[in-house]
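Engineer: Sequence first, then the predicted structure, then my questions.
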Amino acid sequence: MGGLFIGVLFTLSSVLRAQQLPSFPGAEGFGRFAQGARGYTTPEVYAVTTLEDAGPGSFRDAVSQPGRFVVFRVAGVIHLKSNITIAPYTTIAGHTAPGDGVVLYGRKVSFSGSNETIARFLRIRLGANAGAGKNEDASGIANGKNIILDHMSFSWGLDEVFSISWDKKGLEPDSITLQNCIIAQGLHRYNHSAGGLMQTGGKVSILKSLYISNKTRNPKVKGINEFVNNVVYNFGNANKTQEEHKLSADAYILGGGSAMISNALILNNYFIGGPATPKNKQSPFSRGNENFNLYQTGNYYDNNQNGILDGVLIEENEQWYPGLALKNFKTKADYADYPSVSPALQAQEVVSYLINQVGATRPKRDQVDELLIQELKSLGESGSYVYDEADLPLSNGGLGTLSAGQPLVDTDEDGIPDRWEEELGLDKNDPSDALKRSKHAEYKGYLNIEVYLHRLAEE
């Protein structure tokens, strides 16, 4: 019955959006049709030209108004002095930065109310040493619809790292995708190292992403959710240093004590224990309830911490999914309208894919993400449980160093460098052509600046 209801629920919306343009080539999941600045009535290009917290040319100013394609002419750490909320109809292109790219550090960057927003290749790191509050997340969505976050790196939350949880204001979060993202190192300064909550009546996809070195909530799921082709690594606090903190380890939480009806896909994921994971942890799933329905297949668990990917297949039963009953296990047909019901990658392929592709890989990975990937590559033998960011073996208070680089020449300052204007058949002296529709047949419907951003991401 639950599957039939879901099918009816999605059929109309699927038909209505079938002809819509994907946010970019490779966009997947429930948020794959977010329009970004293209969908705004009067889009414009805004170049971030300073690492200052505020003022003309700052990231804060760039995302303060809707309808902007945000490109970067600088690289480095932006030390935020207060929280930022991204305006609706925004396209953030972190991969346009020179050098080693950009890090937003010290305060929460929220996508609440950021309807129709696309954000790619950006690092958001909260941290404990720059004045953020005890109950602050690194990032998240409390309300809003049609949002896709791709190749983002989130870390060092003090409460959660990244959560989607309705605040009863605005639109209940719906049609949202996180793909190719890192959700990492929830800090345990306040004994709350948590990946995040995914609890909304709307639709959320978590795809090809890495939850790493968070004690719990990797993630905690309620509602309509796809969890497909992900890796959860080094969950728990078995290597804790605070004796007063209880031993804990939760990867995927199956609703917890929620009365909300949940319908979830859990497909082709790999759960890998690390030094923080108790060796007697029998299952990566916990705290199921009678309201949590799912279709699961192709998931693996490896907790022998031996440096070899040799996990076992997770079976469809109450031992692996504690708290669930036979009635909670559904079939593929029940979730046929979920966009990720037929994933391209097997669980064994996901690990190598993420090692090469996950996080803000353009213009290049920073030292924090490189450290995380090295831990993942150890396949259980290394992993952090972080009190605060300064404990990491990196300079600059744990942020590491970032090369400033040199931005490409952009004669008409339209956001498309001259080299790319030539490659795309545009005029480097015409600042208006960036926001014109592309004449390339394969990019029909996109603006020229989007074609540049698509091609740059694939380079």
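Structural biologist: On my side now, so go ahead. Numbering: from 1, shown residues only.
Engineer: Could you use CA atoms for every contact and neighbour count after this?
Structural biologist: Fine.
Engineer: Let me know how buried residue 406 is, in neighbour terms.
Structural biologist: Neighbour count for residue 406, taken as other Cα atoms under 10 Å: 12.
Engineer: Spit out the contact partners of it.
Structural biologist: Residues near residue 406 by Cα atoms under 8 Å, 6 or more residues apart in numbering: 74, 98-99.
Engineer: alright, now check it against this:
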Amino acid sequence: MNRIKLKSFLHTANVALLLSVAIAGTAQDKLLAFPGAEGGGCYVTGGRGGKVYHVTTLEDDAKNPGSLRYAVDQKGPRTIVFDVAGTIELKSDLVVNNGDLTIAGQTAPGDGICLRNYCFHIKTDNVIVRYIRSRLGDDSGAETDAAWARNQKDIIVDHCSFSWSVDETASFYGVENFTMQWCYITESLAASTHVKGAHGYGGLWGGNKASYHHNLLAHHYSRTPRLVGNDEFPEKCLIDMRNNVIYNWGPVLGCYGGGGGSYNFVNNYYKPGPATNEKPAIAGRITQAGVDDTFFEHGVFYLSGNRFDYTSPYLGSKAQQNAKASDEDNYEGLHIVESEYATKDDYIADREFVVRPTTTHTAEIAYEKVLRYGGCCLRRDAIDERVANDVRTGGYSYVSGDKGSNGSTGGLIDAPEDVGGYVEYTATELEMRNKLDSDGDGIPDNWEDMYGLDSADPSDALTTHKSGYSWFEYYLSTLVNSITRECQSLESGIPVTENENADADWAITSESVAIKGASALRAYTVSGLSCDYVVGDYMWLGRLDKGAYIIVADMGDGRVLSKRIVKN
């Protein structure tokens, strides 16, 4: 197989198409979890239509109706909103045992909310988490992650910041219909309180129909991430990693693992740092994979459009050479553990695995967008701002000397104090007053007044807005509209245009469009936003509003065809 030629063609096609998904306002069979929700978990319902719980205290008290823990422990569909800003010092792991939950961190006034001391653990299905920070630290002695979930389904984690963990930082595996998007996973503690010694890991990532996109992994000793496949049932593992930014990984393994399953690595941006150079072989690594010794299964990988910045002054000549080779041919970055059961060609997919549509930028544009709009960025704290600056400048931020407090080097830290420690989260008097919600429906009075709702009637929050969402869900989305818009804008300079082919067998009616032999069809607006997607060669147009569209057909043989239509 001519890997370089195939990879180059598909990379070009991917850049030209820039697959994306529409947000509110486009007719759909299902509502997205929220405008901007994408990937495997895009249709999670969370607490939709349920009760609203207000967090009014930073105390971690399960018996206090105003505490976060109390609200998390309740049953039934529910959404948690925040009337306070600050740090919640957890007294034990915050475990979500009851599903049908939305945690709307974007509702917090001022600087927002941060969890500290213990793990945020999702142990149930159907959960939406947005705009929350979880910075574990080492004060409690907990040897755990900042956030994790295992063997659950229907979860989406959006615009959260996870850091300062003792084990992995953010781990999600064995999950199904899952998305982690636009999150910061940074600065795990390399030589801290873990009983096994050196740790400092990014995370364990796995699942079926599991999407990890537009996230930042920075300053980790290893596991950036460790992939968790399914050796016994490889058909139940489909992991999509795209548009992530990975900085300063090493010096152990970087990304590795896998096992049985299917894996996309599309348009990720790799920027080696000072810790990466300690082991030149991993400077150009996208992932390392091997055959498991029980079921003799291995993963199958599709790699396209991934870029390496091999110009770091920290890289020696060998490390720079490895990074450059993987930039030029992504499959050079697929490192295989030798086995009698499989050759490298056995690990390589001929085409991208089909996943739920996700806004896909070029790696270079994703790099800029993740640094600008990733993490808990409604009001970005000094911690995320500092890490983003590290990535941009290619540096690190020890506050004293050139090492962590227990001797770690290369930008890897051993304690929060190595980089300045925790920060304070506050809200002004005006910001607190603007949270007044007389009827307790989750929508502040001033917003209800502005939109003609009744601030004395909680029932109107659950009536339907023209977007298809309830007025309450619509309100939640407006708090972060500008961020969502910037995250989903393409800014590619490459429009989605018609590319008719005389050999193509298009069949277009007022109700449908089809093309013989297509494996998938996508409908785009002329501005480049995707508004429908089907597997197969036939698309019903009933879900589309009136207007002009570009229909893009993946022909399954390397050809990508497109046709302009007008729906009247």
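Structural biologist: Received it, and whenever you're ready, just let me know what you need. Just so you know, these numbers come straight off a predicted model, no measurement behind them.
Engineer: Can you calculate the TM-score here?
Structural biologist: Between these two chains, after superposing, the TM-score reads 0.82 (TM-score structural alignment, normalised by the length of the first structure); 402 aligned residues with a Cα RMSD of 2.3 Å.
Engineer: sorry, back to before: buried subset of the contacts of residue 406 of the first structure?
Structural biologist: By neighbour count, with 16 or more other Cα atoms under 10 Å, the contacts of residue 406 of the first structure hold 74, 98-99 as buried.
Engineer: Which residue in the first structure aligns with residue 204 of the second structure?
Structural biologist: Alignment note (TM-score structural alignment): residue 204 of the second structure maps to residue 197 of the first structure.
Engineer: okay, now that match: neighbour count?
Structural biologist: Neighbourhood size, residue 197 of the first structure [other Cα under 10 Å]: 22.
Engineer: Next one: it relative to residue 371 of the first structure, how far apart?
Structural biologist: Distance, residue 197 of the first structure to residue 371 of the first structure, using Cα to Cα, to the nearest Å: 25 Å.
Engineer: Likewise for residue 401 of the first structure?
Structural biologist: From residue 401 of the first structure to residue 371 of the first structure the distance is 13 Å (Cα to Cα).
Engineer: Contacts only, for the spatially most central residue of the second structure.
Structural biologist: Centrality entry for the second structure: nearest residue to the mean C-alpha point is residue 181, 1.8 Å, by Cα atoms, centre = their mean. Residues in contact with residue 181 of the second structure (Cα under 8 Å, 6+ apart) are 38, 156-159, 211-215.
Engineer: can you tell me how far it sits from residue 113 of the second structure?
Structural biologist: Per Cα to Cα, residue 181 of the second structure is found 19 Å from residue 113 of the second structure.
Engineer: One more: residue 465 of the second structure?
Structural biologist: Distance from residue 465 of the second structure to residue 113 of the second structure, counting by Cα to Cα: 28 Å.
Engineer: What of residue 55 of the second structure?
Structural biologist: Taking Cα to Cα, one finds residue 55 of the second structure at 11 Å from residue 113 of the second structure.
Engineer: How many neighbouring residues does residue 456 of the first structure have?
Structural biologist: By other Cα under 10 Å, the residues close to residue 456 of the first structure number 15.
Engineer: Provide a list of residues in contact with it.
Structural biologist: Listed by Cα under 8 Å, 6+ apart, the contact partners of residue 456 of the first structure are 95-96.
Engineer: The second structure: helices as residue ranges?
Structural biologist: 3-17, 68-73, 317-328, 363-373, 382-393, 429-433, 445-450, 471-478, 481-488 (DSSP state H).
Engineer: could you give me the residues in the first structure that the second one aligns onto?
Structural biologist: Here helix 68-73 of the second structure aligns to the first structure at residues 59-64, judged by TM-score structural alignment.
Engineer: same deal with the fifth one?
Structural biologist: Under TM-score structural alignment, the counterpart of helix 382-393 of the second structure in the first structure spans residues 367-378.
Engineer: chain center to the matching stretch: distance?
Structural biologist: 17 Å (Cα atoms, centre = their mean, to the nearest Å).
Engineer: Next: stretch 133-143 of the first structure.
Structural biologist: Stretch 133-143 of the first structure sits 14 Å away from the centroid of its parent chain (Cα atoms, centre = their mean).
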